[in-house]
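Fold the following, please.
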Amino acid sequence: MNIQIYNTLTRKKEPFKSIDEGKVKMYVCGPTVYNYIHIGNARPPIVFDTVRRYLEYRGYDVHFVSNFTDVDDKIIKAANELGEDVPTLAERFITAYHEDVTALNINRADQHPRVTETMNDIIQFVEMLVEKEYAYASGGDVYFRTKKFKDYGKLSQQSIDELRVGARIQVGEHKEDPLDFVLWKAAKEGEIYWDSPWGKGRPGWHIECSAMVKKYLGNTIDIHAGGQDLSFPHHENEIAQSEALNEAPMANYWMHNGYININNEKMSKSLGNFIMLHDLLKKYDPQAFRFFMLNVHYRHPINFTDELLDSAKVSLERIRTTVGNLEHRIEHSVDLGTNEEDWKKKIKHFRNQFIIEMDDDFNTSNAIAVLFDLAKEANLYLQEKNTNVNVLNSFIAVFDEVGNVLGLQLKTEQELLDEEVDQLISQRNEARRQKNYQLADEIRDKLQNEGILLEDTPQGIRWKRKS
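As a prediction, the model looks like this:
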C-alpha cells in the first residue's frame, strides 16, 4: 500500500508520489517570534515532525525547511512595549522556541531560515512580480494584483467574486482592488526597515514563505504544511505569488492540522484562554503532552483539558511499564522457552498494522491504538512461565520502531542527563515558590526514583547521584 495523504487542495486522499524518487521536499510554516508559543502553535511542529519521521522510516530522504518570521507588525509592537529592539526580541523568542520544541523531542529542520536573512531574495521576488505586472507599487507599498491570477481561491475553494464580498480598502491603502494584498510595506516613522526599489520598508507576511520555499527547495515542492488557520489567506496568497512568478505548481500536497479547543471553547485572546507551552512544560512531562497531541488524528480538532492530559500521562506510563517489564525479564531470563516463531509472527502483525495505519494519512490515533494492542499482547506473554529472549527482544524492537516514529521515549531506564536534572530542580523550586507542594513532591519523587539525591545548602539545592 502506498502512503495516502489528504490534500487540502483537492479535498481528498491521494497516493503520495514524490517529485524525485526517494526524496521529499517539505516546507512547514514556522512561528512569528514575538512571544512564547501557545499549545495551539505547538501542534504543527509535533504533527509534521511525526510526518517527517514516518517518511524517513519508509525510506525517503526528506529535505525539511521551517521558517521564522522575525520581523512583523506584532514583533514591532511587542518590542516597543518592552523597550527592546526587534532583533533582540526575536532572538530571545527563537531561543525559547527551540528550547520548548526540543523538550517535545521535535527534530530541528534542515534549515530554519529567517525573514531578516532572506531579505535580498524577498526583494528580488517582488521585483520579478512587478516586471510580470502581477504586482504594482503604490505610495511606497507594493501590492499583488489578485484578479490577474486566474486560479486565486483554489485552495480555499472560493471564487474571486465570493472573496470580494466584504473586502474593503483600509485607510492608508492605495489598492486597485480590495482583494489585492501587500508584498512590501513602506516603513512608518521609527520602524525597522530595509532599503528597496520602492523606498524604505519591509516585507508583507505572505511573500516571505514564497521566497524561502523558492530559495531552499525550488519552484515546486512535494509537501507544504501548516495549521488550518493558515489555509486562507496565507497559503492562498503564497500559491498566487509563487505560481504567478514560477509558472509551476507551488506544492503537490497541502497539509493542514486542526485547531485546539480549551475546555470545549475555541482558544482565543478575547476569551483569555491561551495556554503557553512554556508554562505547561513546567507542570507536565513533555512526552505526555506529545502523546496527548498524537492521540487525535492531525486533521481533527483537539479538546484540551487538564484531565485529558493527566489521562494521556497515565496511558503513556502504562506502555512504558510494559517496555520496562520486558527489559527486566530479559535481564533475568534463563530459559529460552518455546513457540518462538509463532510469537514472532504475532509481533510482526502489529508492526505491519502500525504501517497500515500510518500509511493512511498518518493516522497517529490508530497507530497508538496498535501500540496499546502490542502492549496487551506483551503483557500476556510476560505471564508465561517460560519466556524466550528472542521473543522479548522482538517485542522491544517494535516498541522502539514505533516510539522513534512517533517521537515517544518508551524506555524508562534511561539515566537522566545533568541538564534534565537541573531543569527538574528548577521546576521544583518554582513549584515550591508558588506553594504548589503536590507538584514539588512529585518532582522530588521522580528524582529519587532516578537515583538523584537532593541536599539543601546555604547556597541552594545541590544534587548527586546515588553511588
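
can we go C-alpha only for contacts and neighbour counts from here?
Fine.

Now for His349, how many residues are close by?
Using other C-alpha atoms under 10 Å, His349 has 14 neighbouring residues.

my hunch is that it is in a helix, does that hold up?
Yes: His349: assigned to a helix according to DSSP: H, G, I helix; E, B strand; the rest coil.

what separates it from Ile356, distance-wise?
Counting by C-alpha to C-alpha, to the nearest Å, the gap from His349 to Ile356 is 10 Å.

Could you do Glu99 as well?
Glu99 sits 33 Å away from Ile356, going by C-alpha to C-alpha.

Find the nearest non-adjacent residue to Leu406, please.
Closest residue in space to Leu406, ignoring its immediate chain neighbours: Thr50 at 5.6 Å, by C-alpha to C-alpha, 6 or more residues apart in numbering.

Does that neighbour touch Gly403 like I think?
No: using C-alpha atoms under 8 Å, Thr50 is not in contact with Gly403, being 10.5 Å away.

between those two, which one's more packed in?
Shown here are Thr50 and Gly403; by other C-alpha under 10 Å, Thr50 has more neighbours (21 against 16).

isn't there a helix covering that one?
Yes: counting by three-state DSSP, Thr50 is part of a helix.

residues in contact with it?
By C-alpha atoms under 8 Å, 6 or more residues apart in numbering, the contact list for Thr50 reads 405-407.

Likewise for Glu173?
Glu173 neighbours (C-alpha under 8 Å, 6+ apart): none.

where does it land in three-state SS?
Note that with three-state DSSP, the state of Glu173 is coil.

For burial, what's the neighbour tally of Val296?
Around Val296 there are 18 residues (other C-alpha under 10 Å).

Distance of it relative to Asn67?
Val296 is 26 Å from Asn67, where distance means C-alpha to C-alpha.

What of Pro31?
Taken as C-alpha to C-alpha, the span from Pro31 to Asn67 is 7 Å.

how about this one, so we can line them up?
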Amino acid sequence: MGTMDIEIKLQNTKTRKKEVFEPINASNVRMYVCGPTVYDRAHLGNARPVVVFDVLFRLLREVYGTAEVTYARNFTDVDDKINARATESGRQIGDITAETTQWFLDDMGELGALQPDHMPRATEYIPQMVAMIGNLIAKGHAYAAEGHVLFAVDSWKESYGKLSGRSVDDMIAGARVEVAPYKKNPMDFVLWKPSTDDLPGWDSPWGRGRPGWHIECSAMSYELLGGTFDIHGGGNDLMFPHHENEIAQSCCANGDDSFARYWLHNEMLQVEGKKMSKSLGNFFTVRDLLDQGYPGEVIRLVFLQTHYRKPMDWTDKKAKEAEATLRKWRALTAGIEPASSAAAAVLAALADDLNTAGVIAELHKLAAAGDAAGLLASANLLGLLTEEMGAWAAGPSVDLSGYEESLFKARQNAMETKDFSEVDRLKAALIEAGLEVRMSKAGVELVPGPGFDPAKLEAL
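From the prediction side, this is the model:
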C-alpha cells in the first residue's frame, strides 16, 4: 500500500476546475492515455505526454500502492498514415508497425518512462470495436451508409462538445469537417470504413473494412479498464475531435454519462521558441537528440522544468543547464542510500496538479542543504537519479581544475604579450572535447556539454 493521506489535486478539463482526485475505488485506480500512431520515430512532442503521464503514474503508485494502479496506453497500428508508409516503402504493414512500436518503447525507456501495465494494439481489439459499433447502431446512436458506419451526433447533441467547450452549431460553422454525401449531419464521424483489397481489412456486418480512429480507444479502455474509470489523458491537440468523440461513443454505448471522470491534457512543445516543423529545420525525434549526445535523463529533466499545462520550449541552453545540475546531484548522491520516502514538500508539490517545476525547486533546496538521502529519494520519485538512467554520467569523472588553471594562466600571459594564439589553441581543443568554456576576470569555468569526451583532453 502507498501513503494515502496525501491529497492529489488535478486540473480536470471536463469541469475546467482543479479538483481533489477521488478514485472510484482506491484499491483499483485506473488511467488510460492515448498513445502513438506507429509509422515513424517518436518526435519530441510525442514524448511530452509520455513523460507527463509517467510522472502521474509514479505519483499514483506512491500514494495508492504499486499493485493498486493500472495504466493503459494504446498503440494505433491501423491508420492511413501507416498504409501510406507501406505503399511508398513497399514494406509489409505488420513489419513497419512492429519495428516502430519497438522504437517507441526503446526511446521512451531512455527517457526513464515506466512501461504501462497494458499496451493494447488496435489490431488486437477489432472484434470488440465491431461489437461496440453494433451496440451503437442498436441504440440509435449510429447508422450504416455506403459501407461506412457513422456516429449520429444529433443523437447526443446536448452533451457533445462539453469537453472542448463548443456547441455542435459552432463546430459546424467553424469546422473543416469531411463532407460526404452519406452523412446525415456534417459533424457525424466515422466508426467503420470500407477497405479496398490492398488495404488492411476485417470482416464485419457492414462489409470488409477497418475501424475509424476514435472507436479504438473507446473499445480498448472499456475492455481493459471498464465502462467507467478514473483518469483519461493525452495532448491537448487530441481534445477535439478525438476525446470528444470517445466520450460520445463510450457514454452512448455504455448507457451512462460517466466514462472517464478526470480528463488531463498537456500543452504542446516548441523548439527554441518556435513551433516544431520540418520546414523550419527544428523538427527532432527523440532518437535524434539521443544520437546527438543528449542523455535521456537530461531530456527528462528539461521536460519536467515546465508545468504540463504550459507550452514547453526545448532549448539547447536548458539542456546544458540540466546536464550540469544532474552531474552535481549525481556527485552528491553517489554511494548514498535513499531516504525511506520523498521529502514532504516534494510530494506536496507533485500532488498539486503535478507541479514538477515546484518539485525541481525543492530538489535544488535539498541539494543546497546537503540532504543527499532526501534528494535521492525525491528525485527517484520523479524518475531521476535512478541507476538505470545513470550510464551517461558514470563515465570517468574528470578533474577539470588543471585545465581551467592552464587556460587561466595562458590568458594572463596573453594579456601581457598580446599573443592570444595559445589561448585560442587551448580553448578550441576544450570546445572540441565537448566542454563549454566560460571565461571571466575571476577565472575559467569548464562545463561538460552533451557530447563531452574526456579522451579528447589527453592530447592537451
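
For the two chains, what TM-score is obtained?
For this chain pair, the superposition-based TM-score is 0.81 by TM-score structural alignment, normalised by the length of structure 2; 398 aligned residues with a C-alpha RMSD of 2.8 Å.

how far away is the residue nearest to Leu406 of structure 1 from Leu392 of structure 1?
26 Å.

Which of the three states applies to the residue nearest to Glu455 of structure 1 when sequence neighbours are not counted?
Closest residue in space to Glu455 of structure 1, ignoring its immediate chain neighbours: Arg462 at 5.1 Å, by C-alpha to C-alpha, 6+ apart. Secondary structure, three-state DSSP: Arg462 of structure 1 is strand.

Give the burial count for Arg462 of structure 1, as a bare number.
13.

just to confirm, which helix or strand has Tyr97 of structure 1 in it?
In this structure, Tyr97 of structure 1 sits in helix 86-103 according to DSSP states H and E.

Show me what that helix packs onto, helices and strands only.
Contacts defined by 3 or more C-alpha pairs under 8 Å, 6 or more residues apart in numbering; DSSP states H and E place helix 86-103 of structure 1 against helix 73-82, helix 277-283.

From Asn245 of structure 2, how far off is the alignment partner in structure 2 of Trp205 of structure 1?
Under the alignment (TM-score structural alignment), Trp205 of structure 1 pairs with Trp213 in structure 2. To Asn245 of structure 2, Trp213 of structure 2 is 10 Å away according to C-alpha to C-alpha.

got the contact list for the residue nearest to Glu455 of structure 1?
Arg462 of structure 1 is in contact with 454-456, counting by C-alpha under 8 Å, 6+ apart.

pretty sure Ala225 of structure 1 belongs to a strand, no?
Yes: assigned with three-state DSSP, Ala225 of structure 1 falls within a strand.

That one maps to what in structure 2?
Using TM-score structural alignment, the partner of Ala225 of structure 1 in structure 2 is Gly233.

Tell me who's in contact with that match.
Residues near Gly233 of structure 2 by C-alpha under 8 Å, 6+ apart: 31-34, 53, 263-265.

Which single one of the residues you listed is nearest to Glu272 of structure 2?
When these are ranked by distance to Glu272 of structure 2 (C-alpha to C-alpha), His265 comes first, at 22.4 Å.

Go ahead and list the helix or strand containing that closest one.
strand 260-266.

Relative to structure 1, which residues correspond to whichever helix or strand comes after that strand?
Next along the chain after strand 260-266 of structure 2, taking DSSP H and E as the criterion, comes strand 269-271. Using TM-score structural alignment, strand 269-271 of structure 2 corresponds to residues 260-262 of structure 1.

what about the matching stretch, how far off from structure 2?
If you overlay the two and look at stretch 260-262 of structure 1, the average distance to its match in structure 2 is 0.9 Å (mean C-alpha distance after the TM-score superposition for structure 1).

What are the contacting residues of that stretch?
Residues contacting stretch 260-262 of structure 1 (C-alpha under 8 Å, 6+ apart): 39-40, 266-267, 273, 301-305.

Kindly recompute the last result at 6 Å.
40, 267, 301-304 (C-alpha atoms under 6 Å, 6 or more residues apart in numbering).

Out of these, the closest to Asp161 of structure 1 would be?
Set against Asp161 of structure 1, the nearest of those by C-alpha to C-alpha is Pro301 (29.8 Å).

what's around the aligned partner of that closest one in structure 2, how many residues?
Under the alignment (TM-score structural alignment), Pro301 of structure 1 pairs with Pro311 in structure 2. Pro311 of structure 2 has 14 neighbours, counted by other C-alpha under 10 Å.

what's the answer for Ser231 of structure 1, then?
Ser231 of structure 1: 20 surrounding residues under other C-alpha under 10 Å.

State the distance from the residue lying closest to it once chain neighbours are set aside to Tyr298 of structure 1.
Take Ser231 of structure 1 and drop its neighbours on the chain: the residue closest to it by C-alpha to C-alpha, 6+ apart is Ser156, 6.8 Å away. As judged by C-alpha to C-alpha, Ser156 of structure 1 and Tyr298 of structure 1 stand 19 Å apart.

Neighbour count for the two, which is higher?
Legend: neighbour count by other C-alpha under 10 Å for Ser156 of structure 1 and Tyr298, higher for Tyr298 (25 against 17).

thought the more buried one was touching Met255?
No: in this structure, Tyr298 of structure 1 is not within contact of Met255 by C-alpha atoms under 6 Å, at 9.5 Å.

before we move on, back to that, what's the matching residue for the residue nearest to Ser231 of structure 1 over in structure 2?
Counting by TM-score structural alignment, Ser156 of structure 1 corresponds to Ser164 in structure 2.

for Tyr284 of structure 1, same thing?
Using TM-score structural alignment, Tyr284 of structure 1 pairs with Tyr294 in structure 2.

Please identify the helix or strand for the nearest residue to that match once chain neighbours are set aside.
Of all residues not flanking Tyr294 of structure 2 in the chain, Pro450 sits nearest, at 5.0 Å (C-alpha to C-alpha, 6+ apart). Using DSSP H and E, Pro450 of structure 2 falls within no helix or strand.

Whatever residue of structure 2 lines up with Ala137 of structure 1 and Ala253 of structure 2: what is the separation?
Aligned by TM-score structural alignment, Ala137 of structure 1 pairs with Ala144 of structure 2. Distance of Ala144 of structure 2 to Ala253 of structure 2, given as C-alpha to C-alpha: 16 Å.

ok, average deviation of the strand holding His265 of structure 2 from structure 1?
Once the two are superposed, strand 260-266 of structure 2 sits an average of 0.5 Å from its aligned residues in structure 1 (mean C-alpha distance after the TM-score superposition for structure 1).

Which residues outside that strand are in contact with it?
12-14, 228-236, 308-309.

One more pass at 7 Å, please.
The contact list for strand 260-266 of structure 2 (C-alpha atoms under 7 Å, 6 or more residues apart in numbering) reads 11-14, 49, 228-236, 308-309.

for that strand, which positions count as buried?
For strand 260-266 of structure 2, the neighbour count (16 or more other C-alpha atoms under 10 Å) marks 260-266 as buried.
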